[in-house]
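J.: From the sequence below, what's the structure:
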Amino acid sequence: MWFSNLVRLHLTWPILTYAATWITLLTLTVAVGSLSAQVGFVSAISSSSSFSQKCRTRGSIRIPLDVPGDILCFPAHMFVKSKVDLIVPPVFAAVIVVASASLVRAVALWEHL
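T.: As a prediction, the model looks like this:
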């Protein structure tokens, strides 16, 4: 019984290697995509960044934007942590992984011509 399972595993080894390779590539793609946005935002709000200058209005926060010349200050009470902040990033990552896997499956990259 265990020998037949070992033989079956050995025959499907190339498929398992191929699947593991795609899973690794998809995981790395999602990791780079999600971490790059966070690193960019954290570097923009660091104390050494030009974006982190104080607003002239008391109780306001400067928000980094794409256009460096614009200075937009918003009231600090508009930016508070919520419980949704813990749920949205993992759900977004899961949706990206499912979409990537669905694309790979739809293209049928594993089929031999």
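J.: Only C-alpha atoms from now on, for both contacts and neighbour counts.
T.: OK.
J.: how about residue 43, what does it touch?
T.: residue 49 (C-alpha atoms under 8 Å, 6 or more residues apart in numbering).
J.: And what about it, helix, strand or coil?
T.: helix (DSSP: H, G, I helix; E, B strand; the rest coil).
J.: any idea how far residue 79 is from it?
T.: Residue 43 sits 18 Å away from residue 79, taking C-alpha to C-alpha, to the nearest Å as the criterion.
J.: neighbours of residue 30, just the number please.
T.: Per other C-alpha atoms under 10 Å, the neighbour tally for residue 30 reads 17.
J.: That one: which element?
T.: Assigned by DSSP states H and E, residue 30 belongs to helix 13-45.
J.: To compare with the earlier structure, here is another sequence to fold:
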Amino acid sequence: MSPWWLSNFIHSHVTSTWPLLIYAVTWVAVLTLTVAVASFSPEVAFVSAISPSSSFSQKCPHTSVRLPLDVPVCFPAQLFGKSRIDLIVPPIFAALIVAASACVVRAVALWEHD
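T.: Predicted coordinates:
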């Protein structure tokens, strides 16, 4: 294998696939940004609802837990604990978020030519 052949091969293949590589990197970046926004926005809303300055956060009795609902309600702490469904729901939620984000990015049709 001579250096001339290798440099000619690299030059002809890299320059022809460069737009495709930029297209793929852009697609991945937009999809990643969409997934991040879709998955972190509920967390931001929840954290802001339970912050001390929020009207939702009020004191409950010692053995109760206050949930950020529209009506101030305290629930007994015994109602909250880990269950088997806690292992199933997060992966399903993550898959739904990724699929929905891909649909949103596809619907925006950034790369469609008129």
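J.: TM between them?
T.: The TM-score (TM-score structural alignment, normalised by the length of the first structure) is 0.68; 109 aligned residues with a C-alpha RMSD of 3.1 Å.
J.: coming back round to it: onto which residues of the second structure does the helix holding residue 30 of the first structure map?
T.: Mapped onto the second structure using TM-score structural alignment, helix 13-45 of the first structure covers residues 18-50.
J.: gap between the matching stretch and the chain center?
T.: 6 Å (C-alpha atoms, centre = their mean, to the nearest Å).
J.: Likewise for stretch 49-66 of the second structure?
T.: The chain centre lies 27 Å from the centre of stretch 49-66 of the second structure; the measure is C-alpha atoms, centre = their mean.
J.: Next, the residues that contact that stretch from outside, please.
T.: With C-alpha under 8 Å, 6+ apart as the criterion, stretch 49-66 of the second structure contacts 48, 68-70, 72-77.
J.: Buried only: go through those residues for me.
T.: 68, 74 (16 or more other C-alpha atoms under 10 Å).
J.: Switch the contacts of stretch 49-66 of the second structure over to TSV; also include distance to residue 11 of the second structure.
T.: Shown next, in TSV, are the contacts of stretch 49-66 of the second structure (distance: C-alpha to C-alpha, whole Å):
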residue	distance to residue 11 of the second structure
48	53
68	60
69	61
70	63
72	67
73	68
74	68
75	67
76	69
77	66
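J.: Out of the contacts of stretch 49-66 of the second structure, flag the one nearest to residue 94 of the second structure.
T.: Taking C-alpha to C-alpha as the measure, residue 94 of the second structure lies nearest residue 48 of those, at 22.0 Å.
J.: And the match of helix 13-45 of the first structure against the first structure, how far off on average?
T.: For stretch 18-50 of the second structure, the mean deviation from the first structure after alignment is 1.0 Å (mean C-alpha distance after the TM-score superposition for the first structure).
J.: Buried residues, that stretch. List them.
T.: Result for stretch 18-50 of the second structure [16+ other C-alpha under 10 Å]: buried residues 27, 31, 34-35, 39, 49-50.
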